[in-house]
Structures are given as structure tokens and as C-alpha cells.
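# Have a look at this prediction, sequence included:
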Amino acid sequence: MTPNPFRSPHGAPIIYGHRGARGVLPENTMASFRYLRGTGAQGLEIDVQNAASHVPVVVHDPCVPMQLARGPNGKWMCAAGPKIRDLSLAQLQSYDVGRLNPDHAYGNSYPDQQPRDGERIPGLEQVLDWATGEDGLILNIEIKSYATRDDLGDPPAMLVEALLQALARHRMPGEVLVSSFDWRVLDEVQCQAPDLARGYLTYEQPGEHLTVFEGSPWMAGLSLAQHGNNLPGLIAAQGGRCWCAHHRDLTEVRIRQAHEVGVAVNAWTVNAPEDIARLVAWGIDGIITDYPSRGARHGSRGTG
């Protein structure tokens, strides 16, 4: 079996900063990415989707987020802004995303986040330009695609094409993992760039965000039942290198099942030290966290 570069090296998990370091600095900004490299974290997780003219940009929501963005007039928006796909990169960068909206519930979720006024939504090219100088950086690019809403973004084939064009212009110093909740995107990666590692994002908690179930539009027509209800086995059968699971969906047995078929397991989004320690004891390969310093501090085997 070919060695999997996303399996944990030397018994310690790879620590990925979620959207840079969302708990400390504004998410998906260059300030957050630069901070990450001083924390001891080896990996960076970012969100990518296409703006107008199929230009890939680094932002999580399908619309300009009211919880993060101040308009060109410097004022907070009262509702979600325009769709990302409808704005050029220049238009997107007219918004200041350097602090959380204090009147929005999301802002209260990260009380330790320090503002960096003047931060802008970066284009993927800007992030890759920076990343090429970061020796050993493992880059996890999550492609934002909406399996139930084709009006919110470019189709999977176009998202992947734009990503590959950007990657082709840069020599990455470390491994690159492309992940998505929309497995149609991962099918396109397999078709257009079969050597590029794929990570299968899942969410199995009950509720509206559930992605794994029979007939799920997020699973690109795949059936869990046809794989004995063994999710890691299904991912392995697709050639996936990594299962990117919500941390509450994981057990020691499921992590072991993944390892038995050569699949690495990354857990998201893990912020509590006790959750980090438990997952480490179970043999987790990657911890995706809003607090990369905390992840690096607690992410060694035998901590409790």
C-alpha cells in the first residue's frame, strides 16, 4: 500500500489551522495565515470558491458575510451581501473583513479574536504566492460547493478547473489536500487531476446539515449501504486519501477502520483540550482547530 502522507507522523497528529486561526485572528485572511506559521501547526485549512469570471477566492460563505464584512462605507451590513460568484475580486476586496460584527451572534463565539482592520478577502493566487515560501506547509483546500443549490456558485467542473490552473502556476513546498462536502467536486478532481489527494468531508450529526445518508445529494450518487455501512471503506474505494469528519462523529473503532484501508482521518473543528486529547489517544491523524497553538500544545500522544 502506498504510504499516505496525511497519516500522523511519529505518532503525533498534524495540526491544521482552521481558516488560518479563526479563534485568534480574522478568518481566511493573510494576517491569520501568517500568524499560523508561528504556532507550531504544520497545516493550513482554507475555504475556496469562485468569484465572478471564475476567479478563485478564499472565503467561506456563498454571500458576503454580514458577521464579518463592513462595506465600502465602513458600516456593518444589515443582511447578507451579494453572492460571491457575482462580484469581482476587486469588488470583494472593497469589504473590510478585519473584525467580527459585535452585534452578530457569530461574533460572540470568538471572544479572543483580535481585530485587524483593513484585512481583505484574498484571492487564491495571493495565498498561494505566500504559501510557496512556507517550507513544509501542508495545505488543505476546501472547495465550497452547494449540492442542493446550483444558484450559489460555479458548477464542480469549473471550480476544479480554476483551482488546478492556480495550483499549476505555483510550486507548493508541501502536500496539498483538496476536500469538499460536495463529493461531485471530488469526482471532478479525480477526473481532472487524479494524482491530487482528495479528502472526503462528512457531517453525520442529525439536523439540516447532515450530509451522509442514502440518496444524499452530497455523496455524488454513492451508497453507504453498498459498502456495508462502512464510511471509511467507501472513501477508500473512491481512492480518497483522507476522511475529514466532524469530531463528534468519530470513535476509536472508526479511526481504526479507516487506517485498516489506508485512509487518514482528520477531525474538525476541534477546540476543547479534552476533545483534542481524546482524539489523539484514539490515533487521529489530523486536528483542524480554530486555535492552532492549543492544538500544537495538546496534540501529542499520551497527553490528557
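All right, it came through fine.

# use CA for all of it now, contacts and neighbours both
Noted.

# Please report how far residue 90 lies from residue 53.
According to Cα to Cα, to the nearest Å, residue 90 and residue 53 sit 12 Å apart.

# What of residue 100?
Using Cα to Cα, one gets 28 Å for the distance from residue 100 to residue 53.

# For these two, indicate the residue with more neighbours.
Neighbours per residue, other Cα atoms under 10 Å: of residue 100 and residue 53, the larger number sits with residue 100, 27 against 12.

# Now do the same for that one: helix, strand or coil?
The local conformation at residue 100, judged by DSSP: H, G, I helix; E, B strand; the rest coil, is coil.

# Quick one: residues contacting it.
If a contact means Cα atoms under 8 Å, 6 or more residues apart in numbering, then residue 100 has 26, 67, 68, 69, 106, 107, 115 as its contacts.

# quick one: the helices in the stretch 101-250 of the chain?
Counting by DSSP state H, counting those that start in this stretch, the stretch 101-250 of the chain has helices at residues 105-108, 124-131, 156-168, 183-192, 231-237.

# Same list (those) but as CSV, adding distance to residue 246 and mean neighbour count.
Listed next are the helices of the stretch 101-250 of the chain as CSV, based on distance: least, Cα to Cα, whole Å; neighbours: other Cα atoms under 10 Å:
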stretch, distance to residue 246, mean neighbour count
helix 105-108, 19, 13
helix 124-131, 25, 18
helix 156-168, 23, 17
helix 183-192, 16, 21
helix 231-237, 13, 20
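
# could these be laid out in TSV, adding distance to residue 260?
Formatted as TSV, the entries for these read as follows, by distance: least, Cα to Cα, whole Å:
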stretch	distance to residue 260
helix 105-108	39
helix 124-131	32
helix 156-168	30
helix 183-192	22
helix 231-237	9
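
# Residue 280 is nearest to which of the ones you listed?
Residue 280 lies closest to helix 231-237 among the helices of the stretch 101-250 of the chain, at 18.4 Å (Cα to Cα).

# next one: the closest one to chain centre, how far?
Shown here is helix 231-237, whose average C-alpha point lies 20 Å from the average C-alpha point of the whole chain (Cα atoms, centre = their mean, to the nearest Å).

# so which strand or helix has the residue lying farthest from the centre of the chain?
Here the chain has its C-alpha centre computed as a mean, and the residue farthest from that point, by Cα atoms, centre = their mean, is residue 73 with 30.6 Å. Taking DSSP states H and E as the criterion, residue 73 maps to no regular element, lying outside all helices and strands.

# Show me the one of the helices of the stretch 101-250 of the chain that comes nearest residue 14.
Of all the helices of the stretch 101-250 of the chain, helix 124-131 sits nearest to residue 14, with 17.2 Å by Cα to Cα.

# okay, now the one to match up with it:
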Amino acid sequence: MAHRGASAYAPENTLPALRLARIHHADMAEIDVRRTADGHFVVIHDLDLRRTTDVAELFPERRSWRVSDFTLAEIRRLDAGSWFGERFAGERVPTLAEALDLLRADGLGALVELKVHRRDSEMCRDLADFLRAERYWRAAGSEGRLILQSFDRVTLRRVAEAVPGLHAAVLGKTYGRFGLRRIARYARQVNPHHLRVTAPYVRRAHAQGLTLFGWTVNNDHEIRRMIRDGVDGIITDYPDRVAGYRTLAA
């Protein structure tokens, strides 16, 4: 799973990073989604726009540079590529629809992480409406080619219940047997940080009918360990490195 696209090779969560995910042999691309002030879903990781855009130069007078305080039109003016390298200058923050269209065209699955700053029932409803309206991705969700993940279990459960068949994944800490059983009532997957992954934990998750992806795994030693531990997927900035171990995982 290409983490924020092939983010070792292009600016994270941009269309070039998603295009390179396929070139570097990913099966899916992981993207982060936040909501703008006027209700649009855009692909960006941070709560704040400063790290990956030129927002401080373009809007120096603004008191807040949070994604949620900017309209889509304002965010579309930002340069989301120059921080990574000159050849990516002028790249824009994509919308969720643009990112999913590209992944569909390239035949990749989508691992969509919903970022939740404040719980918002309207956001849950709008995202559920968006996913239900996308016939291709609605079917992909039932088949596991679209996975919605979040650290916020309450929001994740609301969206999962509103979109029948949606493949939902809980991010974060590891859980005991009873915690995994509760998660299995509305989700199909748990995705912990790779340092929390052990072979016994993978077996406990599988025993509850849950699959498991570990994140973010970039070096060969950890890739091999994760495969030996029996994970179902590896989230990485370097999908080509993981692809080199396909025979070990078979």
C-alpha cells in the first residue's frame, strides 16, 4: 500500500505520488482526507497547511492555516509540490474525487484515511452520500478494493453503518480479544503501527475475522518481519521495496 502515494518519490498526497504508486508496483494507495470550510473533501494529511504548501506566503494575514478554515477555491491556489522538489512546483492539493478517479484509471485500490479534528455528523453524512453515489467505489468497498480507515472509531462506525458493505478499518493501538470482537461488529480490519505488530496479535485479529495492515514500513528488515508475522498488507513510502518480497509472502 503506497503511503500517501509513493511518497518517497513525489510530494505526498498529490496526483504525481498516486501515479508513481502504480509505477512502483503498489496494489493500493493510501490517501488522507480532510474537509474544507465549504464542505469539500480534499487529500491532505496535516490539520495545518503549512508543511506541504505555500499557504504562509500566499495568505500571510490569516490567523489560522487549518484546512477546515479554507475554502476549496483558496486551497486550489496553493502550491503543494515545491516543498518536495522544483520539478513538482505548481502541483495542487487534489480533491477526493480527483484522487479516486486517478486510482480507478490506474487499476489501484484506495485506502482512504478520514482525518477527524472534530466529530461532525454532517461530514459523516456527506462522506456516506459521496461513497454511495460512486457506483464503482461502492462495489470496490464491498470487495475490499476501497477501505475507509480512521483513528476515530465513532466517526468510522457512523460512516460504515451508513454505507452497507463498506470495508472499514480501525487505526491505532492494539486491542485485546474482546476489543477486537467489538471492532468486528462494524469493521473488517485493524491497522496498527508496525512496532505494535506481532505474530500473536495478527493471529488474534484473524481469529475475529479481521485482516491487518501495518504502517509505515520502509526498511527491508521490518518488511521481512511483517511478512513473517502474517500481515495482510504493508503500508509503505517505498512500495517497490515491498513488491520485491512478493515471493516471500506467497
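Sure thing, it's come through. From a predicted model like this one, the values you see are computed outputs, not experimental measurements.

# Do you know the score for how well these two fit?
Put the two chains on top of each other and the TM-score (TM-score structural alignment, normalised by the length of the second structure) is 0.87; 244 aligned residues with a Cα RMSD of 2.7 Å.

# Mind listing what's buried along stretch 188-201 of the second structure?
Of the residues in stretch 188-201 of the second structure, 188, 189, 190, 191, 192, 193, 194, 197, 198, 201 count as buried by neighbour count, 16 or more other Cα atoms under 10 Å.

# With stretch 50-61 of the second structure instead?
Using 16+ other Cα under 10 Å as the burial criterion, the residues of stretch 50-61 of the second structure that qualify are 52, 53, 54, 55.

# Can you report how many residues neighbour whichever residue in the first structure pairs up with residue 146 of the second structure?
Aligning on TM-score structural alignment places residue 146 of the second structure opposite residue 176 in the first structure. If you count neighbours by other Cα under 10 Å, residue 176 of the first structure ends up with 20.

# ok now do residue 176 of the first structure, which residues does it touch?
Residue 176 of the first structure sits next to 138, 139, 140, 141, 196, 197 when contact means Cα under 8 Å, 6+ apart.

# Just the element for residue 265 of the first structure, please.
strand 264-268.

# Who are the packing partners of that strand?
strand 242-246, helix 252-260, strand 286-289 (3 or more Cα pairs under 8 Å, 6 or more residues apart in numbering; DSSP states H and E).

# The longest strand along the first structure maps to which residues in the second structure?
As far as residue count goes, and with DSSP state E defining each element, the longest strand of the first structure is strand 43-50. Per TM-score structural alignment, the counterpart of strand 43-50 of the first structure in the second structure is residues 28-35.

# Same question for stretch 264-283 of the first structure.
Using TM-score structural alignment, the match for stretch 264-283 of the first structure in the second structure runs over residues 211-230.

# And the matching stretch, end to end?
The distance separating the two terminal residues of stretch 211-230 of the second structure, taken as Cα to Cα, comes to 10 Å.

# Then stretch 274-293 of the first structure?
For stretch 274-293 of the first structure, the separation between the terminal residues is 15 Å (Cα to Cα).

# Now it: buried residues?
Neighbour counts using 16+ other Cα under 10 Å place 276-293 of stretch 274-293 of the first structure among the buried residues.

# how much space is there between the nearest residue to residue 227 of the second structure once chain neighbours are set aside and residue 230 of the second structure?
Distances taken as Cα to Cα, 6 or more residues apart in numbering put residue 249 closest to residue 227 of the second structure, at 5.9 Å, once the chain neighbours are dropped. With the distance defined as Cα to Cα, residue 249 of the second structure ends up 8 Å from residue 230 of the second structure.

# circling back: between the buried residues of stretch 50-61 of the second structure, which is nearest residue 141 of the second structure?
For residue 141 of the second structure, the closest of those turns out to be residue 52, at 29.3 Å, with distances computed as Cα to Cα.

# Excluding chain neighbours, what is closest to the closest one?
With sequence-adjacent residues excluded and distances taken as Cα to Cα, 6+ apart, residue 52 of the second structure is closest to residue 80, at 5.6 Å.

# if I read this right, residue 236 of the second structure contacts residue 220, doesn't it?
No - assessed by Cα atoms under 8 Å, residue 236 of the second structure is found out of contact with residue 220, at 11.1 Å.

# re earlier: my read is that the residue nearest to residue 227 of the second structure contacts residue 226, right?
No - using Cα under 8 Å, residue 249 of the second structure makes no contact with residue 226, being 9.5 Å away.

# which strands and helices sit next to the longest strand of the first structure?
For strand 43-50 of the first structure, the contact count by 3+ Cα pairs under 8 Å, 6+ apart identifies strand 14-18, strand 56-58, strand 138-143, helix 156-168 as packing neighbours.

# Same list, those, but as a markdown table with distance to residue 266 of the first structure please.
Rendered in a markdown table, the data for those read as follows (distance: least, Cα to Cα, whole Å):
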| stretch | distance to residue 266 of the first structure |
| --- | --- |
| strand 14-18 | 9 |
| strand 56-58 | 21 |
| strand 138-143 | 11 |
| helix 156-168 | 22 |
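
# can you tell which of the ones you listed is closest to residue 83 of the first structure?
Evaluated with Cα to Cα, those place strand 56-58 nearest to residue 83 of the first structure, the distance being 12.5 Å.

# after superposition, how close is the closest one to the second structure?
Between strand 56-58 of the first structure and the corresponding residues of the second structure, superposition yields a mean separation of 0.6 Å, by mean Cα distance after the TM-score superposition for the first structure.

# residue contacts, the nearest residue to residue 106 of the first structure once chain neighbours are set aside?
Excluding its sequence neighbours, the residue lying closest to residue 106 of the first structure (Cα to Cα, 6+ apart) is residue 67, at 6.4 Å. Residue 67 of the first structure makes contact with 100, 101, 104, 106, 107 under the criterion Cα under 8 Å, 6+ apart.

# how near is the fourth one to residue 66 of the first structure?
In this structure, residue 106 of the first structure and residue 66 of the first structure are 10 Å apart, going by Cα to Cα.

# mind checking how far stretch 27-37 of the second structure is from the chain centre?
The answer for stretch 27-37 of the second structure is 5 Å, by Cα atoms, centre = their mean.

# wait, stretch 85-93 of the first structure
21 Å.

# gap between the two ends of it?
One end of stretch 85-93 of the first structure sits 14 Å from the other (Cα to Cα).

# before we move on, what about stretch 42-58 of the second structure?
Using Cα to Cα, the end-to-end distance of stretch 42-58 of the second structure comes to 19 Å.

# Over to stretch 146-156 of the second structure?
Stretch 146-156 of the second structure has an end-to-end distance of 14 Å (Cα to Cα).
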